[in-house]
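**Q** just coords:
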């Protein structure tokens, strides 16, 4: 489990805001804040159904509880979709950012698919904030549909 945690922290670090190079404490704090927000969405509680997204969210954690239809309205179809048991994993991708989304059902029979985990990350060598990645993904998906 520890290598997974370290990998997650390193990936989130790539999306962290760009503090001054002389302030490593600020970089680590930003990474931990993003990591905590994602962990909060992984708690085994029933997520409330959230209202339709209006514009791009600033954090991937704002996607928690959203329906597949809400994701499609905002981002379009994912580049990759994989089924894992009752869950679905969706990947959205541009040349510089990726968004991983896990949709699954509550334990109640007939419950709808909802986002239970979402994490945006930069790819490549440029540093990007999570909000910048989400804006780029939303913009990239809309221009790909035109």
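**A** Structure received. The model shown is predicted, which means the values in this text are computed figures rather than measured ones.
**Q** Only C-alpha atoms from now on, for both contacts and neighbour counts.
**A** Will do.
**Q** wait, what's in contact with residue 86?
**A** Taking Cα atoms under 8 Å, 6 or more residues apart in numbering, we find residue 86 in contact with 104-105.
**Q** what do you get if the cut-off is 10 Å, keeping everything else the same?
**A** Contact criterion Cα atoms under 10 Å, 6 or more residues apart in numbering gives 103-105, 113 as the residues in contact with residue 86.
**Q** Got another one to weigh against that:
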């Protein structure tokens, strides 16, 4: 009788393990929803965008954060940072990548109201460690301002 009781407990544990494994396999992977972030602060963006209209190489404030980019249209982003090194479609997003000295900035744009807008930005260094967006933007700006070699 004691052996039968152990077999019953073992059988239940085995069935529970199989059910848990099957449940994990049955879950369908859903694409992550676009991150929701607060609208950019007009106090930060206003001066940067006004400056962008009058200069060939506009800048974001040195204290810019990812929130300073959120909400910008593709045209505004290009006016403030310049053209990305490359663009990639990852439906429903479009990823723009900028590169500075030893840093990379990925900007994710989603269609909102018929226009692509920034919903998330992330900076990292060459070894994939996080770096502040402000530091990476300074490096990108420095790269942009370097004179291009004559062809």
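**A** Cool, got the structure. Values in this document were obtained by computation on a predicted structure and should not be read as measured data.
**Q** Let me see the TM-score of these two.
**A** In this superposition the chains share a TM-score of 0.55, using TM-score structural alignment, normalised by the length of the first structure; 102 aligned residues with a Cα RMSD of 3.3 Å.
**Q** related to what we said a few turns ago, narrow the contacts of residue 86 of the first structure to those in strands?
**A** Among the contacts of residue 86 of the first structure, the residues falling in strands (DSSP state E) are 103-104.
**Q** Taking the contacts of residue 86 of the first structure together, which two end up most distant?
**A** In these, the most distant members under the criterion Cα to Cα are 103 and 105, with 7.2 Å between them.
**Q** who touches both of those two?
**A** Counting by Cα under 10 Å, 6+ apart, the common neighbours of residue 103 of the first structure and residue 105 are 86-88, 112-116.
**Q** Save those residues as a markdown table, and put in distance to residue 144 of the first structure too.
**A** A markdown table is the format used below for those (distance: Cα to Cα, whole Å):
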| residue | distance to residue 144 of the first structure |
| --- | --- |
| 86 | 29 |
| 87 | 26 |
| 88 | 23 |
| 112 | 28 |
| 113 | 25 |
| 114 | 25 |
| 115 | 23 |
| 116 | 26 |
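**Q** tell me the centre residue of the second structure?
**A** In the second structure, the residue lying closest to the centroid (Cα atoms, centre = their mean) is residue 121, at 3.9 Å.
**Q** Next, the contact list for the residue mapped onto that residue from the first structure, please.
**A** Correspondence of residue 121 of the second structure to the first structure, assessed by TM-score structural alignment: residue 118. When contacts are counted by Cα under 10 Å, 6+ apart, residue 118 of the first structure touches 37-39, 41-42, 59-64, 89-91, 99-103.
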